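Asker: please find the sequence and the predicted model below.
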Amino acid sequence: MLRQIARVLDPLHPELYKPVIIMGMHRSGTSFLAEVLHRAGIHMGVKRDHNFEAFHFLSINQRAMWQAGGDWYKPVVPASEHFDKWTAEELFKIHFGLKGNGKYILYKLINKRWGWKDPRNTFTLPFWLNQFPQAKVIHLIRNGWDVALSLQKRNQKLGEVYKAEFDNPLAGFNLWNIYITKAFSYEYSNIHHVKYEDLMKKNSEEISRLENFLKVFLKKYIDHLASKPNVRSVRFPEEVRQNVWMKKFYDE
């Protein structure tokens, strides 16, 4: 408790304990959002993979899930003992690729903003909120059937992750339901939920809400990176149509 209070009151580097954490189901547009934030000045990691995930945080999340007997396609909430032990300061230095204390002190003085994206954050969030009690969390929501079809399509691409069960889109949809249900189970007050489709459509009201949450200008980067929304099939299986989250967000 004292350590957390010290972090909250740290006058030298308030941004150190306020990273932006992006969560949401795989294939929900989290890579897009991470690139938008990076271009807007919220550093998303000096070493990232093709999905815009910072290698270090991805590795920590992945190993914790493995240690807990899970994985991205069979997610669990790992206990604290399943995670690698790093201080906030060490994670910050690795995230920016800082060697020695000189640049670290400089980055403290100029209050560099930072964050990371990983769909696994949806389940590892309790650990990260203990480490960073003032974090800003963004949950990206995308139509569950579109996510399922995207997982199915990814299965057909060479070099991408392949899981045979996702050749059946209903399996992908059921996984989406697990992720979105978990994301909405948190009572942490500093979580902002936003629909991927609203960003793709450049919905000015939703973009303004996200900008106000982060206190950063995003519109020009969204305008530049957003692609034309896909034409969605309205013929969903009954299981999809009756899903509580689909009714809440996509009852069109």
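Answerer: Received the coordinates, thanks. Numbering: from 1, shown residues only.
Asker: going forward, measure contacts and count neighbours with C-alpha atoms only.
Answerer: Will do.
Asker: all helices of the chain, in order?
Answerer: Here the chain has its helices, by DSSP state H, at 2-9, 30-39, 55-67, 88-96, 102-109, 121-131, 144-154, 169-183, 196-200, 204-214, 219-225, 238-241, 244-250.
Asker: with distance to Ile21 added, can I get those in CSV?
Answerer: CSV is the format used below for the helices of the chain (distance: least, C-alpha to C-alpha, whole Å):
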stretch, distance to Ile21
helix 2-9, 17
helix 30-39, 10
helix 55-67, 11
helix 88-96, 13
helix 102-109, 19
helix 121-131, 8
helix 144-154, 21
helix 169-183, 12
helix 196-200, 16
helix 204-214, 11
helix 219-225, 18
helix 238-241, 28
helix 244-250, 22
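Asker: any chance of those in TSV, plus distance to Pro78 and mean neighbour count?
Answerer: Below are the helices of the chain laid out as TSV (distance: least, C-alpha to C-alpha, whole Å; neighbours: other C-alpha atoms under 10 Å):
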stretch	distance to Pro78	mean neighbour count
helix 2-9	21	12
helix 30-39	22	21
helix 55-67	6	19
helix 88-96	19	16
helix 102-109	30	14
helix 121-131	7	20
helix 144-154	24	21
helix 169-183	13	20
helix 196-200	27	20
helix 204-214	28	15
helix 219-225	34	15
helix 238-241	29	13
helix 244-250	25	14
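Asker: and the comparison structure, right after this:
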Amino acid sequence: MLIISGMHSSGTSLVARYAQHIGYHMGFDPEKWVSTFYPTYEDPQFQQCSMEILDSMKWNEGPPRYFPRDVAPPSDGLIQKMRAILRRRRGEAWGFKEPANCFTMGFWLPELQRAGFRPAVLHVFRRPEEVINSMTRWRPELNSHDAATHDRVEAWWRVYNMAVIDRYWELRGTIPFAFVDVREVTALDARLCAWLGRSYSPIAPQMNNGQLQEAPEVELHPETVLIWNELSTLMQETLIANTA
């Protein structure tokens, strides 16, 4: 089964739509889960449960400089809710996508394994300039182009992506775990199919739905640049090298 992670506005909906196209069951009627403009492919059951996990961790998009790791496990009631969701899933060709997976996958993974599934993680990332541009255009509470708003979204970008990088190094070698730049998805569709163990099917241009728009370059925090470079290296090591 497949966990798709990635920050808001990083192209995870495009990748989830492609996963659905090549045979992954991404939920019931996934194209009905619509944001303002396009299907999000975020299963409401997993989404609600993940939000409850984040609430139990007292997480909010402040953001902190880093994601808190020393947090209490979910309550027994929340664990039972997670298990009830998983009992309704069958086989291995299914998955779920949710930005909160960047932070909650550490709680989902043991429950998935307990239920007999073999989880794989695909983390989708996107250039920080494009994420900043997208979020400040489409999220009403961020509808501003001032420097403070840009800095705030850029800080989120670092926190989301570093949480997954940290999780990768923690889990390295124990489960399939790959990184992909959403701008490279079309060029790498054959490699994605190989990594996922699916028969090759090209990604159709209409799957984009015009979601991915380029953005002008902006000056980035040095830490952002370092994280971007690490994400690019991890894509090479986990996806490209493993499917050569």
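Answerer: Cool, got the structure. Every value quoted in this text rests on a predicted model; they were computed, and no experiment measured them.
Asker: circling back to that earlier point, compare the helices of structure 1 and give me the one nearest Lys47 of structure 1.
Answerer: Using C-alpha to C-alpha as the measure, helix 55-67 is the one of the helices of structure 1 that comes nearest Lys47 of structure 1, at 6.0 Å.
Asker: what's the matching range in structure 2 for the closest one?
Answerer: The alignment of helix 55-67 of structure 1 onto structure 2 (TM-score structural alignment) covers residues 44-56.
Asker: quick check: the residue of structure 2 positioned farthest from its centre vs Gly62 of structure 2, distance?
Answerer: In terms of distance from the mean C-alpha position of structure 2, Asp146 ranks first, at 26.7 Å (C-alpha atoms, centre = their mean). Distance, Asp146 of structure 2 to Gly62 of structure 2, by C-alpha to C-alpha, to the nearest Å: 17 Å.
Asker: still on that earlier bit, quick one, which of the helices of structure 1 is nearest to Gly45 of structure 1?
Answerer: helix 88-96 (4.9 Å).
Asker: and that closest one, what does it pack onto?
Answerer: The contact analysis (3 or more C-alpha pairs under 8 Å, 6 or more residues apart in numbering; DSSP states H and E) places helix 88-96 of structure 1 against no helix or strand.
Asker: list the contacts of the counterpart of Ser10 of structure 2 in structure 1.
Answerer: Superposed on structure 1 with TM-score structural alignment, Ser10 of structure 2 falls opposite Ser28. Counting by C-alpha atoms under 8 Å, 6 or more residues apart in numbering, Ser28 of structure 1 makes contact with 140-143, 147, 196.
Asker: biggest separation within those, which pair?
Answerer: Leu140 and Val147 (11.9 Å).
Asker: and the nearest residue to Ile3 of structure 2 once chain neighbours are set aside, how far is that from Tyr168 of structure 2?
Answerer: Distances taken as C-alpha to C-alpha, 6 or more residues apart in numbering place Val121 nearest to Ile3 of structure 2, at 4.8 Å, with adjacent residues excluded. Val121 of structure 2 sits 9 Å away from Tyr168 of structure 2, going by C-alpha to C-alpha.
Asker: cool, Gln213 of structure 2 as well?
Answerer: Remark: distance between Gln213 of structure 2 and Tyr168 of structure 2 (C-alpha to C-alpha) = 28 Å.
Asker: who's more crowded, the two?
Answerer: Tyr168 (20 against 9; other C-alpha atoms under 10 Å).
Asker: which of the helices or strands spans the more buried one?
Answerer: Following DSSP states H and E, one finds Tyr168 of structure 2 within helix 147-171.
Asker: and the alignment partner in structure 2 of Ala40 of structure 1, how far from Gln213 of structure 2?
Answerer: Structural alignment places Ala40 of structure 1 opposite Ile22 in structure 2 (criterion: TM-score structural alignment). From Ile22 of structure 2 across to Gln213 of structure 2, the span is 24 Å (C-alpha to C-alpha).
Asker: got it, and Arg83 of structure 2?
Answerer: Taking C-alpha to C-alpha, one finds Arg83 of structure 2 at 38 Å from Gln213 of structure 2.
Asker: and for Tyr24 of structure 2?
Answerer: 26 Å.
Asker: same check on Lys97 of structure 2?
Answerer: For Lys97 of structure 2, the distance to Gln213 of structure 2 equals 21 Å [C-alpha to C-alpha].
Asker: equivalent analysis for Tyr18 of structure 2, please.
Answerer: Noted for Tyr18 of structure 2: a distance of 18 Å to Gln213 of structure 2, by C-alpha to C-alpha.
Asker: ok, how many other residues are close to the closest residue to Arg63 of structure 1 other than its chain neighbours?
Answerer: Once flanking residues are discounted, Arg63 of structure 1 sits nearest to Phe83: 7.2 Å by C-alpha to C-alpha, 6+ apart. Phe83 of structure 1 has 18 neighbours, counted by other C-alpha under 10 Å.
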